[in-house]
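A.B. asks: Provided below are the primary sequence and the corresponding predicted coordinates.
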Amino acid sequence: MTVEEYLYYIILPILAISVLLVFCRFVIGPKIADRVVALDLLITIGITIISIYSIVYDQSTFLDIAMILGLIAFLSTVAFSYYLEKRNKSKLDEEKRKHNND
């Protein structure tokens, strides 16, 4: 069995199963932080699938797409983290103001 066959017949089905499991976490996730992490993991699995197809079909342009997708995933995770931090900080400030007014 060559490396390409190994990647195609063994690794891709495992990645497909992991996509289903992570998507369930994305839908069920009780908090927005769980959903952000699940979305980041989905994008990472997508990058892995794109990279495997790049190796199997010998197309280096797919790797460029995977790199751009990785950059977008990183920036979106940073943006969500910034949003969550600001949201939590504003809630704490509001609770402090309520407590001081009482």
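C.D. replies: Arrived safely.
A.B. asks: can we go C-alpha only for contacts and neighbour counts from here?
C.D. replies: Will do.
A.B. asks: Can you show me the strands along the protein?
C.D. replies: Using DSSP state E, the chain contains no strands.
A.B. asks: center of it, which residue is that?
C.D. replies: Against the mean C-alpha coordinate of the chain, by C-alpha atoms, centre = their mean, the closest residue is residue 40 at 1.1 Å.
A.B. asks: do you know how far the spatially closest residue to that residue that is not a sequence neighbour is from residue 92?
C.D. replies: Spatial nearest neighbour of residue 40, excluding adjacent residues (C-alpha to C-alpha, 6 or more residues apart in numbering): residue 73 at 6.3 Å. Distance of residue 73 to residue 92, given as C-alpha to C-alpha, to the nearest Å: 29 Å.
A.B. asks: alright, now check it against this:
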Amino acid sequence: MKETILLIALTLFMISIAILLYRVIAGPTLPDRAIALDTIGVNLISAIAIISIMLQTKAFLEAILILGILSFIGTIAFSKFIERGVIVERKGDS
């Protein structure tokens, strides 16, 4: 029963990622694309956690942490780009 529920959840996460990938490609605005990318990161973390539970291993915990950090940094960089037009400001740029 537990395996069936986990498999259904994993399937729903994969469907959600596919729908969000469409939103990244055909999103009407840049903030919509940024939110879709952030949500894809969260769904990937959840899917990896479900796979880790199904395989009964802790080997994927490092991948979850790294993906979470990279997703957070990517979201911050994308939001700075949307707000200012640049990600890293230099002293010579005005």
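C.D. replies: Cool, got the structure. Keep in mind the model is a prediction, meaning the values are calculated, not measured.
A.B. asks: Do you know the score for how well these two fit?
C.D. replies: Remark: TM-score between the superposed chains equals 0.82 [TM-score structural alignment, normalised by the length of the second structure]; 85 aligned residues with a C-alpha RMSD of 1.2 Å.
A.B. asks: so how far is stretch 73-90 of the second structure off the chain centroid?
C.D. replies: Chain-centre distance of stretch 73-90 of the second structure: 17 Å, with C-alpha atoms, centre = their mean, to the nearest Å.
A.B. asks: For it, buried residues please.
C.D. replies: 74-75, 77-79 (16 or more other C-alpha atoms under 10 Å).
A.B. asks: wouldn't residue 60 of the first structure be in contact with residue 53 here?
C.D. replies: No - the pair residue 60 of the first structure / residue 53 is not scored as a contact, 9.7 Å apart, by C-alpha atoms under 8 Å.
A.B. asks: okay, these two: which has more neighbours?
C.D. replies: residue 53 (19 against 12; other C-alpha atoms under 10 Å).
A.B. asks: Give the equivalent position in the second structure for that one.
C.D. replies: Under the alignment (TM-score structural alignment), residue 53 of the first structure pairs with residue 51 in the second structure.
A.B. asks: contacting residues for that match?
C.D. replies: residue 10 (C-alpha atoms under 8 Å, 6 or more residues apart in numbering).
A.B. asks: How about residue 20 of the second structure: what's its closest non-neighbour residue?
C.D. replies: residue 36 (5.6 Å).
A.B. asks: Distance-wise, check the one you found relative to residue 12 of the second structure.
C.D. replies: Distance from residue 36 of the second structure to residue 12 of the second structure, by C-alpha to C-alpha: 16 Å.
A.B. asks: Neighbour count: these two, which is higher?
C.D. replies: residue 36 (21 against 14).
A.B. asks: Good, wrapping up.
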